[in-house]
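> here's my sequence, what's the structure:
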Amino acid sequence: MKNNYLQNAKRFVRNSLSCFSFFLLLFTTMQTYAQNPQCQWAEKIAGTARDNAYSTSTDESGNVYVAGAFDSPTLTFNNGIILANSGVDDGYLAKYNSDGVCQWAEKIAGTSYDYAVSTRTDESGNVYVAGIFGSPTLIFNNGIILANSGDLDGYIAKYNSSGVCQWAEKIAGTNYDYVNSISIDESGNVYVAGDFASTTITFNNGIILANSGDLDGYIAKYNSSGVCQWAEKIAGSYNDYAYSISTDVGGNVYVSGRFWSPTLTFNNGIILANSGDLDGYIAKYNSSGVCQWAEKIAGTGYDYARSISTDVDGNM
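Just a heads-up that it's a prediction; the model follows:
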């Protein structure tokens, strides 16, 4: 039974992130077409089966970080770097310099389905990764291991610029629990967005959220040491998701997602009413986790808000 659950989770991750990757590619294409740039380099990350790169980020020195997952027995980067698969799907995190030369690659792996789906850097050159794992245990380097609490657990981890894991924390219950996106503010705080099907989902530092429906969205804040500061759910009576998270220079937090429930409830008394089958939404929180406003993006059919980003002027 659990294997069936994990197969479904595998398809969910691939389908969801394939859509995300398509929109990211389309957006980049439109931007580059408008600016008429020239491609400087392109590199493949490849094996003999299905291998994916789900998320990229850059640091202030121009290095490029990529997070993904691989089915292949071995995954080959350039510069002679190869990773061996430990299970069915393994997650990975890799660093390239500004010329596209791979500096290191590290796997995040167990014996089953494990994914690295989002990555971001901080101003000190550390790199953070978020994902999900179905393995009984998830192994990082530097002797760090997480134990699974249910069918599928979320995780976040911090690495230094040399690829050494500093800490890892799970976000978990007894059912399907996801981390979909990660963001870092200018003070080094870590924000994550995801959703959970468990009756309750547990963060560290004694923080727990209770489910209101079938699937609830959430956002959470951690300090740079990996200690959860707060967590807030975004919830109704059906399936509601938090797909993407971003921060601005003022320390505010923005989240986007979709909701199926007749009404979607945020904290601070803010509620959105559904207009059709599935509506998209965006919302703003302050650094203390208090919702400032929420807006839906809606029609009468299936509508999504897959990804969110902010600029230096506070626009989204």
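
> going forward, measure contacts and count neighbours with C-alpha atoms only.
Noted.

> start to end distance for stretch 155-175?
In stretch 155-175, first residue to last residue: 14 Å (C-alpha to C-alpha, to the nearest Å).

> for it, which residues meet the burial criterion?
Residues 155-159, 161, 163, 165-175 are the ones in stretch 155-175 that count as buried (16 or more other C-alpha atoms under 10 Å).

> what sits up against that stretch?
95, 104-106, 125-133, 140-142, 144-146, 148-154, 177-179, 196-204, 225-226 (C-alpha atoms under 8 Å, 6 or more residues apart in numbering).

> next, the structure of the following sequence, for comparison with the previous one:
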Amino acid sequence: MPQAVNKKVRSRAAAILCWMLCLCHLDSRAQVNYAWAVKQKSGGTMNETPAAMCLGGDGQVYVAINFNSTQIEFKTGLFIDNTNYGYDDVAIVKYDAASGQLLWVKQLHGKYHDRSTSIVSDANGTIYVGGTYRSTYLTMGQDTVWNIEENSSYPQEDMFVIALSEDSGNLKWIKSFGGTKADYLTALQADKMGNVYAGGYYYSSVLNIGNTELTTNNNSNMFLAKLNGTNGSVLWARSSSSGGQGYETLKSISLDEHGNIYAAGEFNSPWLVFDSIMLLRENLIDVFLVRFNAQGVATWGMVYAEPLNDYVQSIALHHNSIYLCIDSTVNYNNGIWPQRSKLMKLNISNKNIEWEKSLPAIRFSRVVIDTSGYIFTCGFASDTVNVDGVSINCVKNYYASHFVLALDTGSGNALWAKTYTKFISSNFIIDKSRIQSICTDHNGTLYTGCYFQDIGIQLDNITCLNAEPTGYDYIVSRINYSYIGVGIKETFSDNKVILYPNPASDVVYVQTDPFINRGSLRVFNSLGVLVMEKQITDNNINMEVSHWPPGMYYLQLSTKKASGVRGFVIQH
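Model prediction:
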């Protein structure tokens, strides 16, 4: 009899779970909401903007913030000071993913402008931050690196990469690279083997990266470097060969599951050469895409060109496709809007564009992929527009309203859009808000970093007030879309996740395979409401359920590599 009851329970659980998944896909445009939104308690009269964000291996949220106000005060009462008023410093902030609670803050500073551009994590508990600094020195804690022009009163830009511990935020290492002219780091990525890839472009005639010297005869040249994540040592660094006195910039990099690195940027030289691959420019400014293997050898490349000038903003990979945000323009309208901004899907094998989204009054700036088969892009809009029946509402016409748009990776069809509810306006300040960063846990949650100007902004029922309306304040927020694609990606086999007893009345025991040591655990009731959420820190998890109402529940485990759903019943 007990076996028969359990079979019946499991059958019922499977049926309800299938019904829920079907319902989720049919109703994919509802119930997307802001779970939390946080900002600093107060700032100065100038700007605080989130340059980049990522999720760590521990499932928490990490944000790199550039600020030129004299001070930022956080809600916990913590202060960080900028002693060089008007020049940018960098703050790296860790937030709890479930609640938005501040966990720690670290500061990176020099004498003049220091700006972050990228932040990524690896599976070994390390956070990497990269950017550019125009100070004679750059300091974090007790560690300092020096600009190659350290004897200059106002040196040109050099680049930095730092590694921090996820747990404490303590510095593991800091590295500086540069030459005698301006050099810019624009992108970072970390692979599964503990390596870090840094990309950007340089104006120096000689760029020093570790023991490697890269040269250029151009106005600027792209570079890509591979670093050992343990100590920051440079494993290799490379650039391209090009014809003419044009320029080239690397703007975005992404990794595939085979360890290849894809780099994207622009160029106006007549041609580019990467090993055996030659790319020819067709118009004034074109986009290049190049794939490198783990040894830094180019194995694939192509040019994207239109009659207009083309500028890449962001790329992301999913299976055999590249997703790109590209601006195409001849000139700007009032210095703000490109003539066309596009989001597109490119087939790597045949180099064909499979679909493209291009809308008036829309600027796409970032793109990320959920392994369950959804694409998320963010940007800003100058007017209300309709995408496949999904409305992106511009709260203040002409001025920039930020948005997040979800689309299906296969068809490119829009699923839902999210923006803020309203501005709290003074009526004389130019209202604008823009999302600069976005990341997803591949498990029904998005995190965004935006900045805004004016008195305040409302995200659903959450109100965020600006500390100084004439400057920019930043907001980090969490958007729940948990019903979309629940359990869809590589799934854990039955012997990897064991849940018992089922039915349960007091305690549910969850045992996981030893390799599942970092990720998240969520429990939903039969209505899809999130009941419990925690980070996985142990292979034996006990859930106290004696106070939960009887009924059907679904436990969802997710790591960066896989996820799984287990149904169980509570009976009292």
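
> circling back: and the contacts of stretch 155-175 of structure 1, which are buried?
95, 104-106, 125-133, 140-141, 145-146, 148-154, 177-179, 196-204, 226.

> mind checking which of these land in helices?
Among those, no member is found in helices (DSSP state H).

> can you list which of those residues are found in strands?
Of these, the ones assigned to strands by DSSP state E are 95, 104-106, 127-133, 145-146, 153-154, 177-179, 196, 200-202.

> which non-adjacent residue is nearest the alignment partner in structure 1 of residue 112 of structure 2?
The equivalent of residue 112 of structure 2 in structure 1 is residue 49 (alignment by TM-score structural alignment). Spatially, and ignoring its direct neighbours in sequence, residue 49 of structure 1 is nearest to residue 72 (4.7 Å; C-alpha to C-alpha, 6 or more residues apart in numbering).

> residue 125 of structure 1 and residue 60 touch, don't they?
Yes. At 7.4 Å, residue 125 of structure 1 and residue 60 qualify as touching, with contact defined as C-alpha atoms under 8 Å.

> return the residues in contact with residue 360 of structure 2.
340, 385.

> and it, helix, strand or coil?
Using DSSP: H, G, I helix; E, B strand; the rest coil, the structure places residue 360 of structure 2 in coil.

> show me where the stretch 301-450 of structure 2 has its strands.
309-318, 321-329, 340-347, 353-358, 362-370, 374-381, 385-387, 390-392, 401-408, 414-419, 422-424, 432-440, 445-453 (DSSP state E, counting those that start in this stretch).

> centroid-nearest residue for structure 2?
Taking C-alpha atoms, centre = their mean, the centroid of structure 2 lies closest to residue 439, which sits 3.7 Å from it.

> that residue maps to what in structure 1?
Match for residue 439 of structure 2 (TM-score structural alignment): no aligned residue.

> any idea how far residue 439 of structure 2 is from residue 478 of structure 2?
10 Å.

> do residue 564 of structure 2 as well
To residue 478 of structure 2, residue 564 of structure 2 is 22 Å away according to C-alpha to C-alpha.

> out of the two, which sits in the busier spot?
The neighbour comparison of residue 564 of structure 2 against residue 478 (other C-alpha atoms under 10 Å) goes to residue 478, with 24 against 21.

> now that one, what's its secondary structure?
strand.

> tell me the contacts of it?
34-37, 97, 100, 445-448.

> please redo it, this time with the cut-off set to 7 Å
34-37, 445-448 (C-alpha atoms under 7 Å, 6 or more residues apart in numbering).

> so what's residue 182 of structure 2 up against?
156-158, 202-204.

> how about the residues you listed in a markdown table, adding distance to residue 14 of structure 2?
As requested, the contacts of residue 182 of structure 2 are exported to a markdown table (distance: C-alpha to C-alpha, whole Å):
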| residue | distance to residue 14 of structure 2 |
| --- | --- |
| 156 | 62 |
| 157 | 58 |
| 158 | 57 |
| 202 | 56 |
| 203 | 60 |
| 204 | 62 |
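
> nearest to residue 147 of structure 2 among those?
residue 158 (6.2 Å; C-alpha to C-alpha).

> element containing whichever residue in structure 1 pairs up with the closest one, please.
Under the alignment by TM-score structural alignment, residue 158 of structure 2 pairs with residue 90 in structure 1. Per DSSP states H and E: residue 90 of structure 1 is located in strand 90-96.
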